[in-house]
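**Q** Provided below for reference: sequence and predicted model.
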Amino acid sequence: MSGIQGNALKAVCSVYVPVRNPLKSAQWWQRNFGLEYAVPYNAAEDQAILKLSDGQWLHLVETVGAIDNQFPNKAGYEMFRLTFEVRQIEVLHDHLKKNDVRIEELQDRDSCGINFVFYDPDGNKFDVNECVNVHRTSEEVHKVKAHLFNLVR
C-alpha cells in the first residue's frame, strides 16, 4: 500500500461557529452578508447551516458553553480563526458600518490586500480580505483606497 502523494487536502468545505441562538445568528448573517440556507433550518438540529458564494457551508452551532473562537498570538493579539475572501470590500465595509456591525480599523496589507475584522453578535471574531491589486486595475485600487482610507490627492 502506498502513502499519500502530494497534497491530500483540497479545500475547507465547512466551518463551525459557536452561537447562542442559531436562528437569530443566521438572520444576522443573511442581513449583513446575503448568505442563504444550505439546507432548510430545523430547530431540532441545534444549528443553522448557511452557504457561502463558493459553496462552503457555515454551520452556526448552538452552544451553552463558553464561546471562545479567538486565541492570542505570541504577541498577545487576539487572533481570528478564519479570513473570508470578498469582492468589493468597500461596499461591504460601508454596509456593515451602516448596520452597526462591530468592525475594527481597515488595514492595507500591501500585496496581501485590504482587510478588516468584524464580530458577530456572539463576539466571534472574523477577518475579511480583498486582494485588490490582483482583482482590480491600478486606477480602481486607487479609488478603493481613497474611499476606504479617506486619502486626499
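**A** Sure thing, it's come through.

**Q** from here on, just use CA atoms for contacts and neighbour counts.
**A** Fine.

**Q** so residue 109 makes contact with residue 128?
**A** No. Using Cα atoms under 8 Å, residue 109 is not in contact with residue 128; the gap is 12.0 Å.

**Q** common neighbours of those two, please.
**A** Listed as contacting both residue 109 and residue 128 by Cα atoms under 8 Å, 6 or more residues apart in numbering are residue 115.

**Q** looking at the two, which has the bigger crowd around it?
**A** Neighbours per residue (other Cα atoms under 10 Å) separate residue 109 from residue 128, with residue 128 holding more: 20 against 11.

**Q** what about the more buried one, distance to residue 46?
**A** 27 Å (Cα to Cα, to the nearest Å).

**Q** check it against this one:
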Amino acid sequence: MTEKLLRVGTTYIPVTNVELSTEWYVLHLGAELSFKDEDKAILNLANQSIFLVKSMKGQTSNFFDVYGQERFSMTFEVNGLSALESLHTEFSNKGISVGEIEDRGHSGRNFVFLDLDGNKFDVWSELSQSFKEKYLFNS
C-alpha cells in the first residue's frame, strides 16, 4: 500500500433537532455554520467538518466498553492545563453538562461534556506535537 490516510475530515453526530443543535454548537462551542437544511448541518469546529445529522430520539455517538461503561467517541484538545480548566469553568457557567477534571494516569488531564442529545465528548489538556508544530509554533 503506497497511499495512507492523512486526516479525519468529517465526523457525523446524531441529533434529534438540527436547528436547536446547530444553535447550541455555534453558541456554546464556537462552531461555524457552513450549511444547514432540515436533515443536517455542516459545521467547522476544531479544524474539522462536523455533520449534525437528524436521527431518531435516543441515538448518540456514544458506545459501551466491555465493562459496561458508556464512552465518548471523540476527544478535543486544548493547549495546556490552564486552558482546560478555563474551558471547564466556561462550559459549567454556560450550563453545559460537564464531568470533573480527571487524572487518567497519562500525561495531561481530561473532562467529559455532553451536548443536547447526550453525545459525550472528551477534552484533553495536551495538544499533539504535530499540531503544535504545524499550527502554533511554525515560523
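**A** Ah, there it is. In this text, all values refer to a predicted model and were calculated from it rather than measured experimentally.

**Q** strands of structure 2, residue ranges please.
**A** 10-15, 32-36, 40-45, 48-54, 63-64, 70-71, 75-77, 110-114, 120-124 (DSSP state E).

**Q** can you put those in CSV and add distance to residue 25 of structure 2?
**A** Putting these into CSV (distance: least, Cα to Cα, whole Å) gives the following:
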stretch, distance to residue 25 of structure 2
strand 10-15, 11
strand 32-36, 8
strand 40-45, 8
strand 48-54, 10
strand 63-64, 21
strand 70-71, 20
strand 75-77, 14
strand 110-114, 11
strand 120-124, 12
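
**Q** closest one to residue 23 of structure 2 among those?
**A** Nearest of the strands of structure 2 to residue 23 of structure 2, taken as Cα to Cα: strand 32-36 at 9.2 Å.

**Q** quick one: buried residues of the closest one?
**A** 32-33 (16 or more other Cα atoms under 10 Å).

**Q** mind telling me what residue 50 of structure 2 corresponds to in structure 1?
**A** Mapped onto structure 1 by TM-score structural alignment, residue 50 of structure 2 lines up with residue 58.

**Q** residue 52 is in contact with that match, correct?
**A** Yes. Assessed by Cα under 8 Å, residue 58 of structure 1 is found in contact with residue 52 at 7.1 Å.

**Q** how many neighbours does the counterpart of residue 13 of structure 1 in structure 2 have?
**A** Under the alignment (TM-score structural alignment), residue 13 of structure 1 maps onto residue 9 of structure 2. For residue 9 of structure 2, the count of nearby residues is 9 (other Cα under 10 Å).

**Q** thinking residue 9 of structure 2 is in contact with residue 46, fair?
**A** No. In this structure residue 9 of structure 2 lies outside contact range of residue 46 using Cα under 8 Å: 11.0 Å.

**Q** hang on, the earlier thing: ok, residue 58 and residue 52 of structure 1, which is more surrounded?
**A** Neighbours were counted for residue 58 of structure 1 and for residue 52 using other Cα under 10 Å; residue 58 has more, 22 against 17.

**Q** next up, the contacts around the more buried one.
**A** 14-17, 49-52.

**Q** repeat for residue 25 of structure 2
**A** Neighbouring residues of residue 25 of structure 2 by Cα under 8 Å, 6+ apart: residue 31.

**Q** now do it against residue 72 of structure 2, distance only.
**A** Separation of residue 25 of structure 2 from residue 72 of structure 2 (Cα to Cα): 17 Å.
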